[in-house]
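S.K.: Just need the structure, nothing else, for what follows:
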Amino acid sequence: MSEWNPPRFNASCFVNPRLSPAETSLAAAAPGVVDEEGFARAVAEITRWPDYRPTPLVPLPGLAKTLGIGRLYYKDESGRFGLGAFKALGGAYAVLRHLQNVLGDEVTAADLVAGKYRARTSGITVTAATDGNHGKAVAWGARLFGCRAVIYLHQDVSEGRAQAIAAYGAEIRRIADNYDASVRACATDAAENGWQVISDTSWDGYQDVPRHVMHGYGVMLKEMLDQIPRGEELTHVFIQAGVGGLPAAVAGYLWLELDALRPKIVVVEPEKAACHYASAEAGHPVTVTGKLDTLMAGLACGEVSPLAWRLLDAAGFAFLKIPDDAAIFAMKTLAAGQSDDPPIVGGEAGVGGLAGLIAAAGDAEIKDSLLLTGQSRVLVIGSEGATDPVLYRQWVGRKPEDVLAA
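M.R.: Model prediction:
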């Protein structure tokens, strides 16, 4: 890819005035959200699953130079368990924890995979509402561990993503409304039928499962800390948000592991579904209404998860909202490679953090407010690959397999 200067997008930034001081403990700032024991249990469990392997942490020195920062690392989750996204770490792990709650903690994942309890698990139904990746993870986990899954999709989830979920044996139910309406329909039907909701968002009386989901995400963060060069200290993480489980897990894990040396967390959202941005401005959870019609479908959420918000309100250094064209630009930039950077396939929601970084680098005022300099060392998490290859080709102009073959 030829050299370019960071473009100017119509992005907005809000620096959090309620950010907890560096010396504050996570337990004091946001008690009961995530904890060391929960992360450790998830890591010990998931790393024993069939076909587990760490995903790569890819340095992008060419892009870092262009953006005017010191280092840039891209955690590429496109190969996670063959699902194309990081969500298996959360959704499938929460399915396992539910089955263990029903059958007993002595039941292992290996027992379930081997079908030892199939006579009992086959009568258990888990359900979830999804923009795509979380539902696929729940469906995959249900098939892996031997129970039934019913997945709710809102009207804007592509048919390609619906088919990918159905391929794991899940029953698909469409809701003619947005994501938040599908969450409510899922919860209502679950209550009527005795199903277990496996959601990455929380509500009054429902927090254990979203907590399991966030703890599962800790696997990729442990991998990242193991992979980053010795002595390298991150200064920033730009991380995309839907309901908030991913950025809260990132912020919580790094807070617990790095304490006062933790990096600045910049939460990135589509401008048409920026519920965290609106909540940060208001100082309390705010619901964003309307169609939420962003092409970053995996981030099209109008309500924050209250559990995740409790942590992000204390841990989010800043909140950034970006237009859809920033995501397309980030996808194309990754696919082409900058200077000698390797080409990478990143999906439209998965590149949200990188798109936010590019938008910030192209706006001097935002760049200064985020304290980005030539010495900054930044992590972005590529949370999905081309989970809908048809849409990927439409926006990037190339097939994902051609990008990877370059």
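
S.K.: From here on, just use CA atoms for contacts and neighbour counts.
M.R.: OK.

S.K.: residues near residue 365, how many?
M.R.: 12 (other CA atoms under 10 Å).

S.K.: cool, and residue 237?
M.R.: 26.

S.K.: Need the three-state assignment for it.
M.R.: Recorded secondary structure, residue 237: strand (DSSP: H, G, I helix; E, B strand; the rest coil).

S.K.: Repeat that for the one 10 residues further on.
M.R.: Each residue gets one of three states, and residue 247 gets helix by three-state DSSP.

S.K.: Let me know the distance separating it from residue 63.
M.R.: 23 Å (CA to CA, to the nearest Å).

S.K.: These two: who's more crowded?
M.R.: Here residue 247 and residue 63 are compared on neighbour count by other CA under 10 Å; more neighbours surround residue 247, at 28 against 24.

S.K.: these two touch, right, that one and residue 264?
M.R.: No - look at residue 247 against residue 264 with CA atoms under 8 Å: they stay out of range, at 11.6 Å.

S.K.: Before we compare anything, build this one as well:
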Amino acid sequence: MRGVSPSRVTDEGAAHITRLGATIVRVPGDYHYSVEAAAKAASQDGWIAVPDTLGPGEDDTACTFVVQGSAVLTDEIVATPAGQRSLSTHVVIQAGVGGLAASVFGHGRARELFEPNARLLVVEPERSACVYESARAGTPVRLPPGPPTNMSMLECQSPVPDGLPLINSMAMGFPTVTDEDAGDAVRLLDRRTSDDLRLAWASQVRPGLAGLVRAAENGDRARLALDQSSKVLLFATEGPTGLSVWSGSP
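M.R.: All right, here's what the predicted structure looks like:
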């Protein structure tokens, strides 16, 4: 197995992938450049490329399978024993290319993961908000490379085209968060208060929690119907990698 990653991915994050047996090849530029480099390498060496986003006119078969594969997250929640799960009133999910959000929204509604009138939010790094910009434009938008973000695994400049119509039809909003917001959110999980479970997660839970905190603090509680009875669903899709990026004093 060979992995191609942008040069901005931390050494710690790359080491976790290497331990699974992959050889990491770094390429300059953003995530989309790494997808293109992986596709080129696969074509040259007779491998099968499994991307989660594509350019215009490219075969989307593998990309569709990746989006469908994310449905296992919803199925695992639905499989929770009766009495231990209730329908979510809010779903706040991070977006890289948007495939995970499209899967959770579509499959989640089909499996009754959340209430029919649940508020669904897609949160992105402020510096890589390709899903938001595409939703605003009504068509897939590829953003130019910009300054790096500490949410490196979500630093994607173009969305998965097939997922956009579903996301646009179901999302109530597309909040963005700063690196500072994200760091504060992870430290909040790590600190633990009272009898709460101490959690240490990396880049792919930060935006969701940070977006929720920002919504709660910015006067959006009423608009989003956030109160003490709310049941908010967040997704952590990556373990505690890149800890050195966000650790330290708040």
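
S.K.: Aligned to residue 190 of the first structure, what sits in the second structure?
M.R.: Using TM-score structural alignment as the criterion, residue 190 of the first structure maps onto residue 42 of the second structure.

S.K.: pretty sure its match is in a strand, no?
M.R.: No - under three-state DSSP, residue 42 of the second structure falls outside any strand and is assigned helix.

S.K.: That one contacts residue 50, correct?
M.R.: No - counting by CA under 8 Å, residue 42 of the second structure sits too far from residue 50 to count as a contact (9.4 Å).

S.K.: Residue 19 of the second structure matches what in the first structure?
M.R.: Using TM-score structural alignment, the partner of residue 19 of the second structure in the first structure is residue 167.

S.K.: Could you pull out the strands in the stretch 1-150 of the first structure for me?
M.R.: For the stretch 1-150 of the first structure, the strands defined by DSSP state E, counting those that start in this stretch cover 12-15, 57-59, 71-76, 125-130, 148-154.

S.K.: could you dump those strands to a markdown table with distance to residue 305 of the first structure?
M.R.: As requested, the strands of the stretch 1-150 of the first structure are exported to a markdown table (distance: least, CA to CA, whole Å):
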| stretch | distance to residue 305 of the first structure |
| --- | --- |
| strand 12-15 | 19 |
| strand 57-59 | 28 |
| strand 71-76 | 24 |
| strand 125-130 | 14 |
| strand 148-154 | 18 |
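
S.K.: Redo these as TSV? Include mean neighbour count.
M.R.: Putting the strands of the stretch 1-150 of the first structure into TSV (neighbours: other CA atoms under 10 Å) gives the following:
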stretch	mean neighbour count
strand 12-15	19
strand 57-59	19
strand 71-76	23
strand 125-130	26
strand 148-154	25
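
S.K.: right, so of these, which gets closest to residue 318 of the first structure?
M.R.: Of all the strands of the stretch 1-150 of the first structure, strand 12-15 sits nearest to residue 318 of the first structure, with 4.2 Å by CA to CA.

S.K.: What residues in the second structure pair up with the closest one?
M.R.: Going by TM-score structural alignment, strand 12-15 of the first structure sits over no part of the second structure.

S.K.: List the contacts of the alignment partner in the first structure of residue 91 of the second structure.
M.R.: Applying TM-score structural alignment, one finds that residue 91 of the second structure aligns to residue 237 in the first structure. Contacts for residue 237 of the first structure (CA atoms under 8 Å, 6 or more residues apart in numbering) come out as 263, 264, 265, 266, 378, 379, 380.

S.K.: What of residue 186 of the first structure?
M.R.: Residue 186 of the first structure makes contact with 127, 128, 129, 152, 197 under the criterion CA under 8 Å, 6+ apart.

S.K.: Can you list which of these carry over to the second structure?
M.R.: Shared with the second structure under both residues aligned by TM-score structural alignment, their matches' CA atoms under 8 Å, the contacts from those are 152, 197.

S.K.: would TSV of the contacts of residue 186 of the first structure with distance to residue 385 of the first structure be doable?
M.R.: Putting the contacts of residue 186 of the first structure into TSV (distance: CA to CA, whole Å) gives the following:
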residue	distance to residue 385 of the first structure
127	24
128	21
129	21
152	22
197	26
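
S.K.: Report the separation between the residue located most distally from the centre of the first structure and residue 150 of the first structure.
M.R.: Residue farthest from the centre of the first structure, counting by CA atoms, centre = their mean, is residue 119 at 33.7 Å. Taking CA to CA as the measure, residue 119 of the first structure falls 19 Å from residue 150 of the first structure.
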